[in-house]
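1. the following block contains a protein sequence and its predicted model.
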Amino acid sequence: MSEATSPAEPSRLLRVTLEGAIMSAVSNALAQVLRAYRGGGAYIDPVALVHFIIIAVITTPPNYKWQLALERNFPTNPKRDNKVVDAREKKDDDKRAANEKETLSITNTIAKFVLDQTIGASLNTIWFIVMINLLRGEGLNHIMTTIQKDFFPMLIAGYKFWPIVTILNLVVVPVEHRMLVGGLAGLAWGVYVSLMNI
């Protein structure tokens, strides 16, 4: 059975999606409470809360798959080259490998970082703008105008926050936990985005 279709994959995907939905709900609720505290009004708008949960449920699976694809194509700790060795050399190599820490691939880490902060960030920003406006019942013209108006300000705001989270996530966190760590950092980001959009 291939890695992509391992039995644990659907349950892991379900778990990260549930975590994403919960963290999105919490960040949106926090943003609404902050906004109400600063300017009055109702504390929780259930419609806005549901919109953010729906967006998380839809966007978490492709983002999780994206992280897996980045790691598969650019492993943080690539395995040492396989070479033909006799039994004694292999035993010595195995002992050395057990005693050595895995080596961080700087090239692969940079490649993942650049891809995530360009393609990943751009697609996520556009996807968020499109989805929040579709959920609000807006038409194509309004959505296109909103993308033109909000895309770069949101992307630039993200560049003030996400690069440090991304590099720490890529270097320190195992791939299966990156969505959770990213989601925890996303609580703060979600408050910002919610304040911009609720």
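-> Happy to help now that I have it.

2. alpha carbons only for contacts and neighbour counts from here, please
-> Noted.

3. distance check, Met154 against Ile147.
-> Distance, Met154 to Ile147, by CA to CA, to the nearest Å: 10 Å.

4. my bad, should have said Val47
-> Distance, Val47 to Ile147, by CA to CA: 22 Å.

5. between those two, which is the more surrounded one?
-> Remark: of Val47 and Ile147, Ile147 carries more neighbours, 19 against 12, as counted by other CA atoms under 10 Å.

6. in contact with that one, which residues?
-> Ile126, Ile129, Val130 (CA atoms under 8 Å, 6 or more residues apart in numbering).

7. make a PyMOL selection of the buried ones in those.
-> Selection of buried members from those for PyMOL, criterion 16 or more other CA atoms under 10 Å:
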select buried, resi 126+129+130
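
8. got the end-to-end distance for stretch 67-79?
-> Stretch 67-79: ends 19 Å apart by CA to CA.

9. could you pull out the buried residues of that stretch?
-> For stretch 67-79, by 16+ other CA under 10 Å, it's Gln67, Leu68, Leu70, Glu71, Phe74, Pro75, Thr76, Asn77.

10. and stretch 109-127, by the same measure?
-> Quick answer for stretch 109-127 (16+ other CA under 10 Å): Thr109, Ala111, Lys112, Phe113, Val114, Asp116, Gln117, Gly120, Ala121, Ser122, Thr125, Ile126.

11. and here is the other one:
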Amino acid sequence: MLNIVVQAAALSALSNVLAQLISNYQENKPLTSFDLKPIIIFVVYTILNTPINVLWQDWLEDAFPGAPTPPPIRPGDEKKPVQAPASNTRNLVIKWVLDQTVGAAVNIGMFIAGVGALKGQGKDQIVASLQNDMWPIFMAGTKLWPAVSVISFSVVPVDKRVIFGSVAGVVWGIYLSLAAK
């Protein structure tokens, strides 16, 4: 878990730095001018959020396995070729739907509330941000996350899914960093 959290935090910092580079370029500011506060906020949020996402991915896989459990090896079967179990399309679809609805809504809500709290916003500001920003962020996410989820659930091992998502999330993090200004 620690390794995943550290990697995700590093990717989060990278996405925020890239977002600041883009923003500085667009505003004709020096490219070397960085604001450390948003980088720290994103990294702290990622450190707090990543374990929750690891547990979510583990639960999805436990509840809806991607492949049927292979039968136990009986004595004498050790030398027979082992076929990879077929993927379970029904479970892949269920995981995808849950991840794109429940998972997305919870993650977006946690992001808006978490970053708002780390920025020192009060309850009223956070609630207003949830009301104003939740749907636009969700809709923006539909351009990236459905494809990432299909790839993740169909070919990425469960213990690598959060990091895979974090790598894809560098692009998403740039968007969120620019949106959270």
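-> Good, I have the coordinates. Owing to the predicted nature of the structure, the values given are computational and were not obtained by experimental measurement.

12. coming back round to it: and the buried residues of stretch 67-79 of the first structure, which of them are in helices?
-> Counting by DSSP state H, the part of the buried residues of stretch 67-79 of the first structure found in helices is Gln67, Leu68, Leu70, Glu71.

13. residue in the second structure matching the last one?
-> By TM-score structural alignment, Glu71 of the first structure lines up with Glu61 in the second structure.

14. which one is its match nearest to, not counting chain neighbours?
-> Excluding the flanking residues, the one nearest Glu61 of the second structure by CA to CA, 6 or more residues apart in numbering is Val158, at 7.0 Å.

15. same deal with Asp35 of the second structure?
-> With CA to CA, 6+ apart as the criterion, Asp35 of the second structure has its nearest non-adjacent residue at 7.9 Å, and that residue is Gln20.

16. element containing the counterpart of the one you found in the first structure?
-> Mapped onto the first structure by TM-score structural alignment, Gln20 of the second structure lines up with Gln32. Per DSSP states H and E: Gln32 of the first structure is located in helix 8-39.

17. with Ala188 of the first structure instead?
-> Element membership for Ala188 of the first structure (DSSP H and E) is helix 178-197.

18. is it possible to export the buried residues of stretch 109-127 of the first structure to JSON lines including distance to Thr17 of the first structure?
-> JSON lines is the format used below for those (distance: CA to CA, whole Å):
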{"residue": "Thr109", "distance to Thr17 of the first structure": "25"}
{"residue": "Ala111", "distance to Thr17 of the first structure": "26"}
{"residue": "Lys112", "distance to Thr17 of the first structure": "22"}
{"residue": "Phe113", "distance to Thr17 of the first structure": "22"}
{"residue": "Val114", "distance to Thr17 of the first structure": "24"}
{"residue": "Asp116", "distance to Thr17 of the first structure": "19"}
{"residue": "Gln117", "distance to Thr17 of the first structure": "21"}
{"residue": "Gly120", "distance to Thr17 of the first structure": "18"}
{"residue": "Ala121", "distance to Thr17 of the first structure": "19"}
{"residue": "Ser122", "distance to Thr17 of the first structure": "21"}
{"residue": "Thr125", "distance to Thr17 of the first structure": "18"}
{"residue": "Ile126", "distance to Thr17 of the first structure": "20"}
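
19. so of the residues you listed, which ones are in helices?
-> Thr109, Ala111, Lys112, Phe113, Val114, Ala121, Ser122, Thr125, Ile126.

20. now do the SS call for the aligned partner of Asn141 of the first structure in the second structure.
-> Aligning on TM-score structural alignment places Asn141 of the first structure opposite Asp124 in the second structure. Secondary structure for Asp124 of the second structure, judged by DSSP: H, G, I helix; E, B strand; the rest coil, is helix.

21. for the one 10 residues further on, same thing?
-> Using three-state DSSP, the secondary structure recorded for Met134 of the second structure is helix.

22. how far off centre is stretch 41-48 of the second structure?
-> Mean-position distance between stretch 41-48 of the second structure and its chain equals 12 Å (CA atoms, centre = their mean, to the nearest Å).

23. neighbours of the match of Gln20 of the second structure, how many?
-> 23.
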